[in-house]
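J.: can't give you the sequence, but here's the structure:
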């Protein structure tokens, strides 16, 4: 559509031409990366150097090839000519996009990466602090654009230096744009308080208490992309892990990092990270609560260290015609000394062996003999030494230890004395013990116990940084599993205490952060929502007083949106009518019901001729979602079916209902036959 403003049309024409230039430059970058792979393979270098160089070049080429197609810039900065305010950027202009684009590595960039230091002014500059910016330009692109220049449909200039805080129609329309399919990045719409969190220091862990619609998940993902850009060597050396609550959620967020130019980042769940065995068993809630309790860590530690014995006799090791001897009191001192150091169990076992061998080495040196490496290895592998170590510090398999505790009431009682009550011990004992641990049907909670024991035996490899979403639902034992993998890294913890739905969900952040090993992490609240309309937020806030969490009420900057409540005597029929009404609007429709009612709801919609999918089909026009899987998802239009049934379906049902109500980003219909629980 042609604008009646000739100046605007001329600006749009120039920017479209510039975008074509950028597209050609990006194509040349991709071709150049492919060429470098070929050249790099012919480079004469040592095998190790050639392998490292080849891997790096192939990775760069792969990342460029896999970039999703889309607009190459979304904003532009024009700095004023006052060097005092603009510094080295005085008089310069920069297009801002999702990755750096240049015609030559040494040439000034055509597009500056949104994570570059200069780009921060795009998000932070305002009337109160212009940061040297004269004009901030925002570009409007057609929805779903694949990056064709003709899709550039509009632009807005915000004259920051005038002291007036402008309202951006493009910014608002981008935030409120209907969505179908996976989560989009928010690089074009990051707000100042979000930007502060995104660009936080790598060495500092942070906890974001985010109300619905405040963009906490997007903040965590953009922080991951920022850290990969800013600290590529440190992060890639240790690795970066995104932890989500379930695989549906991971599918929903899976396209955000690739859209920001970051591929190959591991995205997983806690269950997947600790999955030593498939989950084939199931606990009742009482057993699961005990197994996830932090006290189990001490029970398991006691059970593990109960395997350590005290030497009963001296040690003699034949060496040719001579026998090296280690007195009983020395052996006991060695074991007691290692125990006092509290190393990982496997490390302690090797320390005992090493110190016994060292004692014999000192004897040899006093006799004037040279203890060569070959001699030390021979003594270390000698059968009497191995037998002694096995006797006082035996090898332990996590599965054997946990299976023994869960099948042997006496072994459990000994390890849990003074920690777990008799009824708690009875709750976690297997009703039908397996023949051996190899035939055990491990539950999800059992895998947490196995990981704890494995971590006591030997520390797992850690990550440089972890982003943990929906963290309020983590149990203390799950937090400990994460802490072991973040011992030398930092965390971005994302969550909302009001949305805690597990039996062990946190009611305050301090204790949970302690279990994560980051008790000093700052807790930063995000209370201003950009995605959920005010009417929906106000309805959800009516539940907060009943949720037993210290969370400030959410706020919303959006005065649009619709909330309609439909009392009815026929819930299924009213749900069909509500969905038909929703389909007259753009965007996705999520029909959310109590887990036990979801199948009936989907059948009713199918009988009415409305095609539906499950929550895993992210591009579906209409998705029927069990309330238990709704967390983290968003739909333009939500039909909440019988809130009272959602609230009564589980112990923390009101928290689940709070989640359900806040999945709507434009319109919410509440269909009910029973009294509403607020």
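T.: Looks like it arrived, so ask away. None of the values given here were measured: they were computed from a predicted structure.
J.: going forward, measure contacts and count neighbours with C-alpha atoms only.
T.: Fine.
J.: Name the helix or strand for the closest residue to residue 164 other than its chain neighbours, please.
T.: Leaving aside its chain neighbours, residue 164 sits nearest to residue 127 (5.5 Å; criterion: CA to CA, 6 or more residues apart in numbering). Using DSSP states H and E, residue 127 sits in no helix or strand.
J.: ok, now how distant is residue 127 from residue 160?
T.: Residue 127 sits 6 Å away from residue 160, going by CA to CA, to the nearest Å.
J.: can you give me the helices for the stretch 201-350 of the chain?
T.: 216-230, 232-238, 247-253, 256-259, 270-273, 285-291, 295-305, 328-341, 345-366 (DSSP state H, counting those that start in this stretch).
J.: Which one, of those, ends up nearest to residue 505?
T.: Proximity to residue 505 (CA to CA) singles out helix 285-291 among the helices of the stretch 201-350 of the chain, at 10.6 Å.
J.: who's in contact with that closest one?
T.: The contact list for helix 285-291 (CA atoms under 8 Å, 6 or more residues apart in numbering) reads 296, 424, 427-428, 445-446, 449, 477, 503-504.
J.: Put this next to the previous one:
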């Protein structure tokens, strides 16, 4: 069968392998049809049909579906925005048409459909549906492919002999380079209920297929527990604790695609955003949503949201700035800029003079202070003062209207008074004063911070002004908090946050503000927390996000990382996350792990890379951040093409050299880890970083070292 391997033998530990039936037995024959040497004409029929006829007909259906998709795209391209009335409407309509055309793009190396359901016909829906990445219909509006997100498609992922969901038979298709090469039938009717299905070979082969380039979608291999998360309701915030290789990132991306399909109108207005740990990660996942027809989803990092500042900072200082206790400190620091009015307001209009006494000004300021955001409060103060002047005008028999009040609010005396008692400030100005003025910091901190902590926060050598200050990543989150206190942050309909365990409380608050009227999908692994402020529980993460009723679910079964590799990495768990159960892998992966001690690391490295190059798939060489330059030099000296990954780069070569700090979220078929002891020594949570690094391999892991391995791995 082209492009497919036979599945490995099934052991008792493999009961939950993908495609297995709920009874976890594998002695029932699964009807696997292979590509015969010659294929004759036919139509898809019952399981007794000739395999050659079935395969021929399915290929014909694929060709017809592709032709129909081209026709749909050509029709979309033929539409014109000129019919819209004005220029602005034309631009908006043209943008929507462009999105529609982009969403209908065909990818010739990607299967247009990957499954089929033969149904009982107990409802008005078609008896046979093909499940694929997007909806396709012919010129008579007859559906040829049903979107995997449609309600009827749920049975493709959830149906089983004990609960067939109105399905008689599920068919999976094997593809190679976009060409249909095989199919496999699973009977789900009453007759097949007495025996369990053999594992799906096509499904297993697709999960284990070597990966090169960006991350692929997993619509053909979504498992039932993953599907439940993907289809969770929009109103529910879902937090996913996922061990390495469990597909948590893919689940989050597919949930975004599902919500956009199910709540298109609402989310097209409010927006969906993907937040990743770095730009290299975003580059890696960038093709997933477009492949699913979703081309208008913003993808960014936390730095991209709150401000891309990266001045060096001591970890202890960054951890303190990221503490949730900074929130009330910042609030007080902002409102402390308001001073007590010492004089009243005098307005002259013609020969008349109108006065608002100082005590009345104080009352107006007190009524506004703390009850609104700083910016709107400043604007409201101008209107309140103007209204007080209008009252005095009316008391003298005048009849002022709203235009008069607006004129008074914009008058020079009102502006001068407001600038004195309620000055215009920026987040940078407030934070600069807080970090450079010890007395001001102490007054704002009150009992929330100790004197030692205030001393830690204060700049040793403050910049001359806030304009010349060098801000850190932790400062960016504080300025975002202040910006929201000044003016309300716009919110989105849904936010997907990956590697959330590494975010500080203040960074989480920044993300929570962006979905305060929406929902979130929070993804991560507590065992992979590598920052000084890494979360210890998901309830803590949800608290800082401002979510009171989020659902926490766990994915513990890995589909990507071989069991031998995962078991080796899990030796670190008692040290980095003692409360988590060790993850399980569904792939035995015998021979996937190689520990190589060598006196000549460069020679051992080049030998390992050449060995991996003889096999299919991508190759990642991971080393401590300070060692990547020497690793790249060793590969270059031996004439091995490679990329040296940085936060802003996208790899082009098959071999990538990756700093350990950028490895999180990435996967490679073959991984070579250079000198684990150096990775551990490079940072305080070095063992957690090493756990991340050791779990990036999909097919094989080589651990190359001259120094002793950490004792936890011995």
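T.: Done, it's in. What you are looking at is a predicted structure, and each value in this text was computed from that prediction instead of being measured.
J.: Got a TM-score for the two of them?
T.: The TM-score (TM-score structural alignment, normalised by the length of the first structure) is 0.93; 660 aligned residues with a CA RMSD of 2.0 Å.
J.: follow-up on the earlier one: deepest of the helices of the stretch 201-350 of the first structure, which one?
T.: For the helices of the stretch 201-350 of the first structure, the largest average neighbour count (mean count of other CA atoms under 10 Å) is found in helix 216-230, namely a mean of 23.
J.: Now it on the second structure. Mean distance?
T.: Superposed on the second structure, helix 216-230 of the first structure shows a mean distance of 0.6 Å to its aligned residues (mean CA distance after the TM-score superposition for the first structure).
J.: Distance of the alignment partner in the first structure of residue 388 of the second structure relative to residue 313 of the first structure?
T.: Under the alignment (TM-score structural alignment), residue 388 of the second structure maps onto residue 359 of the first structure. Note on residue 359 of the first structure: its distance to residue 313 of the first structure, by CA to CA, is 16 Å.
J.: Run a quick neighbour tally on residue 437 of the second structure.
T.: By other CA atoms under 10 Å, the residues close to residue 437 of the second structure number 14.
J.: Aligned to it, what sits in the first structure?
T.: In the first structure, residue 437 of the second structure lands on residue 408 (TM-score structural alignment).
J.: Tell me the buried residues in stretch 567-583 of the first structure?
T.: 567, 571-572, 574-576, 578-579, 582 (16 or more other CA atoms under 10 Å).
J.: And stretch 474-489 of the first structure, by the same measure?
T.: Neighbour-count burial for stretch 474-489 of the first structure, counted by 16+ other CA under 10 Å, picks out 474-487, 489.
J.: so which pair among the residues you listed is furthest apart in space?
T.: Farthest pair in these, by CA to CA: 475 and 489, 20.4 Å.
J.: and residue 471 of the second structure, what helix or strand is that in?
T.: Using DSSP H and E, residue 471 of the second structure is not contained in any helix or strand.
J.: so who does the closest residue to residue 194 of the first structure other than its chain neighbours touch?
T.: Counting by CA to CA, 6+ apart, the nearest residue to residue 194 of the first structure once its immediate chain neighbours are dropped is residue 219, at 6.2 Å. By CA under 8 Å, 6+ apart, the residues touching residue 219 of the first structure are 194-195, 197-198.
J.: which one of the residues you listed is nearest residue 626 of the first structure?
T.: Among those, and counting by CA to CA, the member closest to residue 626 of the first structure is residue 194, at 30.6 Å.
J.: Need the counterpart of the closest one in the second structure.
T.: Checking TM-score structural alignment: residue 194 of the first structure goes with residue 226.
J.: same question, residue 215 of the first structure
T.: Applying TM-score structural alignment, one finds that residue 215 of the first structure aligns to residue 247 in the second structure.
J.: just residue 336 of the first structure next, same as before
T.: Per TM-score structural alignment, residue 336 of the first structure is aligned with residue 366.
J.: ok, now how distant is that match from residue 344 of the second structure?
T.: 14 Å.
J.: Same check on residue 529 of the second structure?
T.: The value you get for residue 529 of the second structure to residue 344 of the second structure, if CA to CA is used, is 56 Å.
J.: got it, and residue 322 of the second structure?
T.: Taking CA to CA as the measure, residue 322 of the second structure falls 41 Å from residue 344 of the second structure.
J.: more neighbours, the two?
T.: residue 322 (25 against 14).
J.: quick one: contacts for the more buried one?
T.: Applying CA under 8 Å, 6+ apart to residue 322 of the second structure gives the contacts 474, 477-478, 504-507, 533.
J.: got the buried residues for the lengthiest helix in the first structure?
T.: Using DSSP state H to define each element, the first structure has its longest helix at helix 6-41. Within helix 6-41 of the first structure, the residues that count as buried by 16+ other CA under 10 Å are 9, 12, 15-16, 19-20, 22-23, 25-26, 28-30, 33-34, 36-37, 40-41.
J.: Check which helices and strands it sits against.
T.: helix 47-65, strand 152-159 (3 or more CA pairs under 8 Å, 6 or more residues apart in numbering; DSSP states H and E).
J.: helices and strands around the first one, which ones?
T.: What that stands for is helix 47-65 of the first structure. helix 6-41.
J.: If we ignore the residues flanking it in sequence, what's nearest residue 103 of the first structure?
T.: Leaving aside its sequence neighbours, residue 103 of the first structure is closest to residue 25 (5.2 Å, by CA to CA, 6+ apart).
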